[in-house]
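Asks: no FASTA, just this:
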């Protein structure tokens, strides 16, 4: 805070007798700063079913949180690239808070019965959360790469460009493995430099590298702290996927999804997919 700003605020508080300012020309500074009028104009239900408003707001809240998590994960990846592990840890831990809110956001739909959902489901047409480019960006950051998944966004130049860039860049986990390599650990060469657009299978030699990291569990081992922060991230992703699965199962059972998928079967396969599998496999082998 600049000294002039601090002085201005003290003077304003004294002028107001320590009470908040109650008169403004036009919209309040709060509304202008947060674009609140715009935000609150975006809830446009198509039916009279009250659950539709809950559904729309929950979707929009999740999109905002996806954006926040993406910001923090990119900060973490860039910090890892710069060999600044403390900054990477701070970004991951900030993201954990947003991820926790994402998981709990499913509670907003917990009371939606199949009957209520059916009253507005047809209004979705082919709309599906699968089509969220903000969520797809998170999957790419996790290393779940697939060029085919950009397909739904080819008609949106901005979304397509962002996803193509994310596809071609190292993921958060790729950046961490490259850090381990720079620190002298024997990360396989094919995991240090490769085609970043391709997803990869778990590699036993990477599991062994993590075993070396975990062998030193004395306080101050920042690589171990980073590994555990990645596991905290991965576990939260899986919790969100499971909550998504259960919300769909509760609201519509095993019906086909609106976006053309098999619905419950598709989500179940996704929920069973480990994030950072080598860190999970390590637990069996230690």
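Replies: In hand now; what should we look at? All values reported here derive from a predicted model rather than from experimental measurement. Residues are numbered from 1 along each chain as shown.
Asks: From now on I want contacts and neighbour counts done on CA atoms only, so please keep to that.
Replies: Noted.
Asks: Surely residue 241 and residue 274 touch.
Replies: No. Using C-alpha atoms under 8 Å as the test, residue 241 is too far from residue 274 to be in contact (10.8 Å).
Asks: Structure two is appended below for comparative analysis:
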């Protein structure tokens, strides 16, 4: 079996200068290896073999690639949220905020994938829909990983992935660990805000229940209205993440209704009716409720 990565020798600043001198400032066009360094680094030749639509309908490729692009962006968001959580845990809040801003930008890209799917007409989608079988975005384990690490946890959402041993264990690890919202709440406590001991000791695998002490802590942060306060800026970037996440969910709902109307979904859901319930949920609920109190 071919290895997952290819050997790629690092280069130094001196080597880069020497290459420019040898090419006269033009791009290098000959290489010693069987693939270009770009292909060796990105594995793009492998990536571009993964688009395998299941029908003969031309329009399915748009649907297929849109889904894969979203999966890559989910993975990036998970990577950045996890690192941000670790930075918050170690009191490096400024770095955490920077990473979370990258997540916001990633979410904006996710939202802007939906207009590509909006170019499909209902007839075009129906032309290949049967080829999906029971496949549904609901079954995306990377999306579920993102939900878990952001703090939206439901043990039932683990069930679809139990047969995929390695993936299930990774997903379970994220499910069992504190979310970025849990870490932020502990940070509030470290910074002197009164947080309920019962809330701090809660089972982080249970669905999140808003807590009055967390809401009051954020109320104090927002009433101080100090843009220089890292907690204020952390609250604002988390709100941007929550808002963009809800925007993605709502755009999902609208795109699905545009394509299939009130038909049932492919994966066993009631389609738009089920999606409408999902979009009512909000990440970081105390950041939303505190706005009513200001």
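Replies: Structure's in. What do you need? Just so we're clear, the structure is a prediction, and the values are computed from it rather than from any experiment.
Asks: How close are the two chains, by TM-score?
Replies: Scored against TM-score structural alignment, normalised by the length of structure 1, the superposed chains reach a TM-score of 0.97; 284 aligned residues with a C-alpha RMSD of 1.3 Å.
Asks: can you list contacts of stretch 220-238 of structure 2?
Replies: Contact with stretch 220-238 of structure 2 is made by 93-94, 97, 100-101, 104, 188, 218, 284, 287, 294, as judged by C-alpha atoms under 8 Å, 6 or more residues apart in numbering.
Asks: Oops, could you answer that again for stretch 103-117 of structure 2 instead?
Replies: Taking contacts as C-alpha under 8 Å, 6+ apart, the residues outside stretch 103-117 of structure 2 that touch it are 62-63, 66, 69-70, 73, 76-77, 80-81, 237, 240-241, 244-245, 247-248, 251-252, 255.
Asks: List buried residues within these.
Replies: When the contacts of stretch 103-117 of structure 2 are checked for burial by 16 or more other C-alpha atoms under 10 Å, the buried set is 63, 66, 70, 73, 76-77, 80-81, 237, 240-241, 244-245, 247-248, 251-252, 255.
Asks: and these, which of them are in helices?
Replies: The members of these that map onto helices under DSSP state H are 63, 66, 70, 73, 76-77, 80-81, 237, 240-241, 244-245, 247-248, 251-252, 255.
Asks: So which of residue 241 and residue 274 of structure 1 has more stuff around it?
Replies: Comparing residue 241 of structure 1 with residue 274 by neighbour count (other C-alpha atoms under 10 Å), the higher total belongs to residue 241, at 20 against 15.
Asks: Stretch 12-22 of structure 2 corresponds to what range in structure 1?
Replies: In the comparison with structure 1, stretch 12-22 of structure 2 aligns to the range 5-15 (TM-score structural alignment).
Asks: no, scratch that, I was asking about stretch 89-105 of structure 2
Replies: Counting by TM-score structural alignment, stretch 89-105 of structure 2 lines up with residues 81-97 of structure 1.
Asks: Tell me which residues of the matching stretch come out buried.
Replies: The neighbour-count check on stretch 81-97 of structure 1 (16+ other C-alpha under 10 Å) flags 81, 83, 85-96 as buried.
Asks: Now do the same contact list for the equivalent of residue 64 of structure 2 over in structure 1.
Replies: With TM-score structural alignment as the criterion, residue 64 of structure 2 lines up with residue 56 in structure 1. Counting by C-alpha under 8 Å, 6+ apart, residue 56 of structure 1 touches 43-45.
Asks: Recalculate using a threshold of 7 Å.
Replies: If a contact means C-alpha atoms under 7 Å, 6 or more residues apart in numbering, then residue 56 of structure 1 has residue 43 as its contacts.
Asks: By how much does the match of stretch 12-22 of structure 2 deviate from structure 2 on average?
Replies: In the superposition with structure 2, the average deviation recorded for stretch 5-15 of structure 1 is 0.7 Å (mean C-alpha distance after the TM-score superposition for structure 1).
Asks: Can you name the residues in contact with that stretch?
Replies: Taking contacts as C-alpha under 7 Å, 6+ apart, the residues outside stretch 5-15 of structure 1 that touch it are residue 19.
Asks: list the buried ones in it?
Replies: The neighbour-count check on stretch 5-15 of structure 1 (16+ other C-alpha under 10 Å) flags nothing as buried.
Asks: Show me how far that stretch is from its chain's centre.
Replies: Averaging C-alpha coordinates over stretch 5-15 of structure 1 and over its chain gives two centres that are 39 Å apart (C-alpha atoms, centre = their mean, to the nearest Å).
Asks: again, but for stretch 76-94 of structure 2
Replies: For stretch 76-94 of structure 2 - counting by C-alpha atoms, centre = their mean - the centre lies 14 Å from the chain centre.
Asks: what's stretch 271-283 of structure 2 aligned against in structure 1?
Replies: Stretch 271-283 of structure 2 lines up with residues 263-275 of structure 1 when matched by TM-score structural alignment.
Asks: Check the contacts of stretch 220-238 of structure 2 and tell me the two furthest apart.
Replies: By the measure C-alpha to C-alpha, these have their two most distant members at 94 and 294, which lie 25.3 Å apart.
Asks: quick one: the helices in the stretch 151-286 of structure 1?
Replies: Under the criterion DSSP state H, counting those that start in this stretch, helices of the stretch 151-286 of structure 1 are mapped to 157-168, 172-182, 204-215, 222-252, 264-271, 277-285.
Asks: Please convert the ones you listed to JSON lines, extending it with distance to residue 28 of structure 1.
Replies: Shown next, in JSON lines, are the helices of the stretch 151-286 of structure 1 (distance: least, C-alpha to C-alpha, whole Å):
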{"stretch": "helix 157-168", "distance to residue 28 of structure 1": "32"}
{"stretch": "helix 172-182", "distance to residue 28 of structure 1": "40"}
{"stretch": "helix 204-215", "distance to residue 28 of structure 1": "53"}
{"stretch": "helix 222-252", "distance to residue 28 of structure 1": "36"}
{"stretch": "helix 264-271", "distance to residue 28 of structure 1": "43"}
{"stretch": "helix 277-285", "distance to residue 28 of structure 1": "49"}
